[in-house]
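>>> A structural model of the following input is requested.
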Amino acid sequence: MRYKLAVFDLDGTLLDTLKDLWASVNVILKAHNHPERSLEEIRQFVGNGSVKLIERAVPAGTSKEEEKIIHDEYKEYYDKHCNDLTKAYDGILDVLKVLKNNGVKLAILSNKPNFTVEKLNDIYFEGLFEIARGSLPEVAVKPAPDSLLRILDELKIAKEDTVYIGDSDVDVNTAKNAGVDEIAVTWGFRDKDFLEANGATSFANKCEELLDLI
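So this is what the prediction gives:
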């Protein structure tokens, strides 16, 4: 294997979480008498964390006070329903096991709330990842490099021995900002043309292709 550490985004990379995100947003929007959003709209809204997701989902002109209330209610609801419709992408578990068995350290880095990342990690990936990390109040979210660099520091792995794998422009820019290699996956929430237009240079179209790239 080329790398000592592979850090994965969660939504759209390891897990197909879109339907649960969509359903949860719409439950809260409906409760506040706001129009519901389509699945495709939510696909475009995700990637920058739950605060940005709600900011994009609420109607224009919504007050910041109401936006915060909706966000807090969304987080509480989604945490209880984050695994209703979610599933791991076909083949990803086998790929992770091969990487781990070949001595590659594995980590998750997501802009989701940290407690939700830990919960989903326990459900799907128990024992596979050295670190499963979501957003923390004291650390800037992706694409700022802070959270990724913190993982490298904790695991004592150099930048040149690390690759970051994700499905969005946020992930591509996170890797670039941190000075590590990136692999963009095309089975997630953004297509290859979009990723290429946003600077991605290395692509995996199927989970098993990661084994040749890592």
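
>>> Please make it C-alpha for all contacts and neighbour counts, starting now.
Noted.

>>> So the residue in the chain sticking out farthest from the centre, which state does it fall into?
Distance from the centre of the chain peaks at Asn33, with 28.9 Å (C-alpha atoms, centre = their mean). Assigned by DSSP: H, G, I helix; E, B strand; the rest coil, the conformation of Asn33 is coil.

>>> Now show me the structure for the sequence below, then we'll compare the two:
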Amino acid sequence: MTPKVIIFDFDGTIADTVDALVTIANRLAVEFGYVQITSEELALLKNFTSREIIKYSGISLFKIPFLLKKVKGELKHKIHELKPIEGIDAALIELHNQGYRLGIITSNSQDNVTAFLENNQLEQLFDFIYSGVTIFGKTTIINNVLRQKQIKTEAVVYVGDETRDIEASRKANIKVIAVTWGFNSPEALAKQNPDFLIHKPSELLDVMAVLS
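Here you go, the predicted model:
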């Protein structure tokens, strides 16, 4: 079956939020009991999986849901400053014009995502937005979305910038396109063997042409 639905991660894949998230995370470090991230450490963390990052930081697993809630709340005040990844808006518009259904699955809040899309005139491109807090992946959320939307696994492709996006897609039995312009390094993503590894948004059109 030719894929007709493309599900995107939000932070680092569509929205250029990495710097803002690191700034917020560093500001909350003392409150939540983990070490601040230097620019040198950030380069190191880009090669880590989500589990490795949590272990490295020393944060308690019990505190993570509360940290994520606080981060999303603080990011809300920066949404008006944030911009799309360079070139992603043109790629999204073209995919939409070609008839693909576009959706977003994110651990960010629905309010933040909606505000960002509206600020950047992209809201009309997406058929659905699902928000859910998960520490180690999005498999459950992906499966719930596919069931609710009655989408067959072979009809969907997931696009994300982290190793956990690849892992979740594999567990959900759907194809995954890993993008190198977000959080994880190209090397870390390649180790997870995504179906496709791309380096600029325009390549999304090339991949979808291959899959069609």
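
>>> Now the TM-score, please.
TM-score of the superposed chains, computed with TM-score structural alignment, normalised by the length of structure 2, equals 0.78; 204 aligned residues with a C-alpha RMSD of 3.3 Å.

>>> What residue in structure 1 is paired with Ser131 of structure 2?
Alignment note (TM-score structural alignment): Ser131 of structure 2 maps to Gly134 of structure 1.

>>> and that match, which of the three is it?
Under three-state DSSP, Gly134 of structure 1 falls in the strand class.

>>> you'd agree it is up against Ala107?
No. With contact defined as C-alpha atoms under 8 Å, Gly134 of structure 1 does not count as touching Ala107 (10.9 Å).

>>> In structure 2, spot the helix with the most residues.
Assignment by DSSP state H gives helix 64-75 as the longest helix of structure 2.

>>> Quick check: buried residues in that helix?
Of the residues in helix 64-75 of structure 2, 64, 67-68, 71-72, 75 count as buried by neighbour count, 16 or more other C-alpha atoms under 10 Å.

>>> residues near Ala168 of structure 2, how many?
Number of residues near Ala168 of structure 2 (other C-alpha atoms under 10 Å) recorded here: 21.

>>> Okay, it and Pro194 of structure 2: tell me how far apart.
11 Å (C-alpha to C-alpha, to the nearest Å).

>>> Could you do Tyr56 of structure 2 as well?
Distance from Tyr56 of structure 2 to Pro194 of structure 2, by C-alpha to C-alpha: 25 Å.

>>> Comparing those two, which shows the higher neighbour count?
Comparing Tyr56 of structure 2 with Pro194 by neighbour count (other C-alpha under 10 Å), the higher total belongs to Pro194, at 19 against 13.

>>> Residue in structure 1 paired with that one?
For Pro194 of structure 2, the aligned position in structure 1 is occupied by Ala200, per TM-score structural alignment.

>>> repeat for Asn119 of structure 2
Asn119 of structure 2 maps onto Ile123 in structure 1 when the alignment is built from TM-score structural alignment.

>>> Report the contact partners of Ile177 of structure 2.
For Ile177 of structure 2, the contact set (C-alpha atoms under 8 Å, 6 or more residues apart in numbering) comprises 157-160, 166, 194-198.

>>> no, scratch that, I was asking about Asn121 of structure 1
The contact partners of Asn121 of structure 1, by C-alpha under 8 Å, 6+ apart, come to Ala132.

>>> so it sits in a helix?
Yes. Under three-state DSSP, Asn121 of structure 1 sits within a helix.

>>> if I look at it, how far off is Ile92 of structure 1?
Using C-alpha to C-alpha, we find Asn121 of structure 1 at a distance of 13 Å from Ile92 of structure 1.

>>> I figured Gly179 of structure 1 hits Lys159, correct?
Yes. Gly179 of structure 1 lies in contact with Lys159 (C-alpha under 8 Å); the separation is 6.5 Å.

>>> Name the residue in those two with the higher neighbour count.
Shown here are Gly179 of structure 1 and Lys159; by other C-alpha under 10 Å, Lys159 has more neighbours (19 against 15).

>>> ok, and the closest non-adjacent residue to that one?
Once flanking residues are discounted, Lys159 of structure 1 sits nearest to Val180: 5.3 Å by C-alpha to C-alpha, 6 or more residues apart in numbering.

>>> Aligned counterpart of that neighbour in structure 2, please.
When structure 2 is aligned by TM-score structural alignment, Val180 of structure 1 is paired with Ile174.

>>> Now do the contacts for that match.
For Ile174 of structure 2, the contacting residues are 153-154, 156-158, by C-alpha under 8 Å, 6+ apart.
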